[in-house]
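Chemist: sequence first, then the predicted structure, then my questions.
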Amino acid sequence: MNVLTRVSGLMTNAPFILNLDCDMHVNNPKIALHALCVLLDSKGEKEVAFAQCPQQFYDGLKDDPFGNQLTTLFLYIWGGFGGLQGMIYVGTNCFHRRKVIYGLYAADQDIQNGKKGWNESVLEMEMVFGTSKRFVESASQALEGKKFAPKDNLCNYLEAAKKVSSCGYEDNTAWGKKVGWIYGSTSEDILTGLDIHTRGWRSEICSPDPIAFRGCSPQDNIVTLIQQKRWASGLFDILLSKHNPILGFLCGKLQFREALGYVWLLCWGLRSVPEICYAALPAYCILTNSSFLPEKLWIHGALFVTYNISTLSESLRTGLSIRTWWNTQKMMRITTMSGWFFGFLVILLKKLRISEPIFEITKKEQSSTSFDGVNQNSGRFSFNESPIFLPSTTILFVQLIALGTCLFGWAQHVRSGLGYGLGYGLGEVLCSAYLVACYWPFLKGLFGTGKQGIPLSTIIKSTMLTFLFVHFCKLTIIV
């Protein structure tokens, strides 16, 4: 993106930049007019850095079996951001103000010369934007709000364009640090938007009817989990960096509630650790004949029911089906304890200087179809030998053993009468049963064949981890 920004800034210096992923297409031909109404508004021109259009997809599978359409996320969560300092930048479908990308602070808007913050000398400008005199001239004009005025034939700028597009051009410059798209995370879009908000700018949602852009989404669960892993790792990396939103609030111009929203987002990877512990807790209680829930479950039950009614009503108001809502809830458990957990591990290894994260490109290929035009495996879970399926398979095994132990314990309780007591209650059993329902695709995968079956190597590894967990439970009983 920085290369494209430099080349376009050199050749045109247009005041606005449209950022689109390669799989997106324009669905509303008047979207540029809608975005400019936001960016050129008398108030927006001084405060709004970018206009973000929500994502929607044209190839969504029926009932969204993999939970990757993100419909309610954009409508409610991202809409909530829009009521604060502004919508986050999601990496595509966005109209940017060029001088903001060039590092301009919101406080500099009232200054006639937008270069405030950089020294007036050419040397300082070259240290920021690079050694191309033509590009430094172009950037100066953009920051000052002047129209692009080439001094000679535009064709003569081609050589300069080749120079600024080279990989080594940004060495020893501020590109990726203070100007352009910010480097240092596989979620560079969120990092760039966070940097813009920290500089005091706002952003706006631009959601016309019909929707502005449409694109394609992952067509199987493997690609979905890899995408979620990349997002979680990049977000968690930002949380542990100098770009932490709390620091942005204390030392920058990031608003407090906007900072809290960013913290919630950046904690996706970290959230996987307590969720795995919570998933293991009911099974642990059943295996150790103990309890972590009170006998009167009405408070906890009311919270669980209230949460599900709330999310269900959001889905129904959005026009989604009950099946879609359940698939979303199910995939949240699977994604958190697999994709997000591995994203957390990736950054943990990075901080320990053991390995560096890599950017895994999301494959968005159209699913193959049979002769009658119907894909027989559409919406079905696929598996491979990737370790990303190991936590989910292990959690399923642990819950199945816990439920089996529960049935055996109840049989013993009935056989022995009051002389045999159960330390756990109905709450722990319902928690384990709920997790088995969430991991139903993995239960089916145990009996599937080909790509729809869990590989034997994954089953063996998960079985060993399950035995270790059961052994740990027995040790705690002895202690």
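Modeler: Done, it's in. Numbers count the residues shown, from 1 in each chain.
Chemist: okay, CA-based contacts and neighbour counts for the rest of this
Modeler: Noted.
Chemist: from what I can see Ser355 touches Leu349, true?
Modeler: Yes. In this structure, Ser355 is within contact of Leu349 by CA atoms under 8 Å, at 5.7 Å.
Chemist: alongside the first one, take a look at this:
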Amino acid sequence: MENTLPINLRRVKKTNLIINRLHIFTQGFALLALIYYRTNFLFQIIKIRDKNTPFLPHALVFLSELILSFLWVLSQAFQWNPISRKVFPERLPGNDKLPSIDVFICTTNPIKEPSVDVMNTLISAMALDYPADKLHVYLSDDGGSSVTFQAVKEAWKFLKWWIPFCRKYEVKTRCPVAYFSADESKDENEKFSSTEFIAEKKKIEKKYEEFKRRILKIIENTSSFTSRDHDPLIQVINDENCGVDSDKTEMPLLVYVSREKRPFHSHHFKAGALNVLLRVSGLISNSPYILVLDCDMYCNDPTSGRQAMCFFLDPKISPKLGFVQFPQKFHNIRENDIYDSQLRFFWPKLEGVDGLRGSMLVGTGFYIKREALYRTSNVQEDNDLVQLQKAFGPSYEFIKSLQQNYKLNASRDEEFSGVSLKEIRFLASCGYDNNTKWGKEVGFRYFSVLEDYFTSFNLHCNGWISVYLDPAKPCFLGSATTNLNEIIVQYTRWVAGLVEVAVSRFSPLIYGPLRMSTLQSMCYANSAYDFLIFLPVYCLAIVPQLCLLHGIHLYPKVTNPFFIVFSFLFLSSQLKHIQEVFSSGHSIRTWAIEQRIWMLRSLTCYMYGTLNGISEMIGLRAASFLPTDKAENDEQSKLYQMGIYDFQASGLLLAPLCTLYILNVVVFIIGVPKIFHIRQASKMFIQLFIPLFGILINYPLFEGMFLRKDDGRVAPSITILSAALCIIILSFGSLALIY
């Protein structure tokens, strides 16, 4: 009798749902009351024309509140129907019935992305708990570095020892660096206490140390130069070309891919690299499912493929299921995560959008259906070849690979024939995309530098659904950015990509509602329009403060009933944030850190990201993609572990933060005695609270400018520049607002 037990379960998080919807309705009602108050007050100003009540500051604050309200409304789509999922991989059919998987790993620069770390990711993918004959791993080296190519061969040699060891002892952590730094003795499997195991583990650990030394020697003796002008190189890695004696160890297929690059030819960044892997793998392994990993994100749970198959093999959802997204979590996060590098705020968002028609892609840690990227299920021999070539390019061999009965070109132990190698190199050429639908309707989309967001948006618009799975043991762990400069640069890049979508014809508020549900469109729109946040944050960090110095009240006094509305909105939003922090197992300290980093991002990343995105769209600057630096800096890492901020960042990035912080300190010091002297405290209470809240939340910035003497402090030159800018704002800002 066939097993009828479900292989996955979907559960609505009822407690969160009730809290979320109650918050939506109460906060929404309060926002309507605020809008009524502001509108009525502005009409009174226009009608009375009192010189002591200037129109401009009230209008600016109201506009800021409208923008915040707009973004809040969009964000509530994430809150509407949060769900969680559970899988039962033990109920899957046998290995012979599992579909094959291709794994794509992308790297660019062996200096910013250390080769030992990249190889650990590759090794963990090769050691996944999946049938070896159905697992194929492709490493895309976009820099064409000799270091990376040689490192892959060294990884293959180590894998000949590592994979049999993992299989024999059912090792649950198959990334070597994580395995040898963890306490495997806690595992309940009795195999781990045997003398034989202990001896073999020591032997494997010695092999791993030798492997690392060989990698470091390669780096020492070989230039880490990355090229933007090189021919394509595709190499199946095997015993023969690695100088290893062949044995009976069954190994997954491993392929090194370096696509062609030319200086003046658009290569479309990560999306371009992934599309080359799609085409190359189509002729070699052509698996129906693909796992995409960043080079620093290793496989922490080897069963991730089986967990994903609990959805792809579910006949109820499989025909429409485009991808399964796992959360992006990190192994180097300390308990006091001062930079909010873990991106905790994004977890409930993914749970929320999963309750609609599915999660967004987040760039790594997802299994995706090849068919969804091709926008076709099965090409027949009698299909119009001309139309297919317009979509998929001129390679007839690749078009044949779209057919179900396509014969693959190479096995694990043999090289390509001359004809097939020439064809595969052609697919990796820099001009193959030209005049095709690659990057537009086929493959990963090119329109935005944020290819994951735009690709998932297109897939959902085309009717595909997706799934978000957050198991107790993270399936993938990456290396989080833990210094301020890299965090600002990384987030600025993300914002620039979102701006490109938001102001285009693909705006989720225009393009989305006709192709997906309204709530799902709102989720995409919230991400796309989040860049607007810098406008109200700048306004509320300057305008109320300047008005405070001049005795102009912008908010209702304490005895006014509408004071309750403003107080409720602030307290309600903060309490909701605290509830989300607590429900994810974190503390009040996490709330304070997330508030601080949100302000930092708003004043730097969102502003510079918006300027960069618009500049790229109108042609003032070329689109760029700088890989995040994953190489550890000992000094910066030490400060992070101590919970101390490292302000060794560009003055251009720090100046806005320091300027506005000094402004708020000055205004508070001058404003408090002045307001109490003229007995206007009840009218100015909210305007006194705003700078006080900002000063307290961002106290580490005060330390960095005025108290610290170490190398991680704010440079004195930046503090002096910020003080000068503060004086300019106090002088000219007051003239602009008041007179």
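Modeler: Yes, it's here. As the structure is a computational prediction, the values presented were derived from the model and not from experiment.
Chemist: just say helix, strand or coil for Ile190 of structure 1.
Modeler: Under DSSP: H, G, I helix; E, B strand; the rest coil, Ile190 of structure 1 falls in the helix class.
Chemist: repeat that for the one 3 residues further on.
Modeler: Gly193 of structure 1 carries the three-state label helix when classified by three-state DSSP.
Chemist: with Val537 of structure 2 instead?
Modeler: Look at Val537 of structure 2: counting by three-state DSSP, its state is helix.
Chemist: same question for Tyr256 of structure 2.
Modeler: Counting by three-state DSSP, the backbone at Tyr256 of structure 2 sits in strand.
Chemist: for it, the count of nearby residues, please.
Modeler: For Tyr256 of structure 2, the neighbour count with other CA atoms under 10 Å is 21.
Chemist: what's the answer for Glu220 of structure 2, then?
Modeler: Glu220 of structure 2 has 11 nearby residues by other CA under 10 Å.
Chemist: and Ile205 of structure 1, how far from Pro391 of structure 1?
Modeler: For Ile205 of structure 1, the distance to Pro391 of structure 1 (CA to CA, to the nearest Å) stands at 37 Å.
Chemist: trace Arg214 of structure 1 over to structure 2, please.
Modeler: With TM-score structural alignment as the criterion, Arg214 of structure 1 lines up with Leu477 in structure 2.
Chemist: ok so its match is a helix residue?
Modeler: No. Counting by three-state DSSP, Leu477 of structure 2 is not part of a helix but strand.
Chemist: which residues sit in contact with it?
Modeler: By CA atoms under 8 Å, 6 or more residues apart in numbering, the contact set of Leu477 of structure 2 is 297-300, 328-331.
Chemist: closest to Val499 of structure 2 among the residues you listed?
Modeler: Gln328 (22.6 Å; CA to CA).
Chemist: mind listing what that closest one touches?
Modeler: Residues near Gln328 of structure 2 by CA under 8 Å, 6+ apart: 362, 364-365, 476-478.
Chemist: hmm, try it at 10 Å
Modeler: By CA atoms under 10 Å, 6 or more residues apart in numbering, Gln328 of structure 2 lies in contact with 297, 342-344, 346-347, 362-366, 470, 474-480.
Chemist: from those residues, which would you call buried?
Modeler: Neighbour counting by 16 or more other CA atoms under 10 Å classes 297, 342, 344, 347, 362-366, 470, 474-480 among those as buried.
Chemist: mind listing the strands for the stretch 1-150 of structure 2?
Modeler: Assigned strands in the stretch 1-150 of structure 2, in chain order: 8-12, 83-87, 101-107, 135-141 (criterion: DSSP state E, counting those that start in this stretch).
Chemist: and the ones you listed: which comes nearest Thr604 of structure 2?
Modeler: Nearest of those (CA to CA): strand 101-107, 27.5 Å.
Chemist: what's that closest one aligned against in structure 1?
Modeler: Using TM-score structural alignment, strand 101-107 of structure 2 corresponds to no residues of structure 1.
Chemist: output the contacting helices and strands for that strand.
Modeler: Packing contacts for strand 101-107 of structure 2, counted by 3 or more CA pairs under 10 Å, 6 or more residues apart in numbering; DSSP states H and E, involve helix 115-126, strand 135-141, strand 253-258, helix 269-284, strand 289-294, strand 366-369.
Chemist: and if we set it to 7 Å?
Modeler: strand 135-141, strand 289-294 (3 or more CA pairs under 7 Å, 6 or more residues apart in numbering; DSSP states H and E).
Chemist: what range in structure 1 matches the helix or strand that the shortest one is followed by?
Modeler: Scanning the chain past strand 289-294 of structure 2 towards its C-terminal end, the next helix or strand to appear is strand 298-299 (assignment: DSSP states H and E). Using TM-score structural alignment, strand 298-299 of structure 2 corresponds to residues 25-26 of structure 1.
Chemist: just stretch 205-221 of structure 2 next, same as before
Modeler: Mapped onto structure 1 using TM-score structural alignment, stretch 205-221 of structure 2 spans no residues at all.
Chemist: and if you look at stretch 721-728 of structure 2?
Modeler: Using TM-score structural alignment, stretch 721-728 of structure 2 pairs with 461-468 in structure 1.
Chemist: superpose on structure 2 and give me the mean offset of that stretch.
Modeler: Average distance, stretch 461-468 of structure 1 versus aligned residues of structure 2 after superposition (mean CA distance after the TM-score superposition for structure 1): 2.5 Å.
Chemist: now do that stretch: everything it contacts.
Modeler: Stretch 461-468 of structure 1 has contacts (CA atoms under 7 Å, 6 or more residues apart in numbering) with 390, 393-394, 397-398.
Chemist: noted, bye for now.
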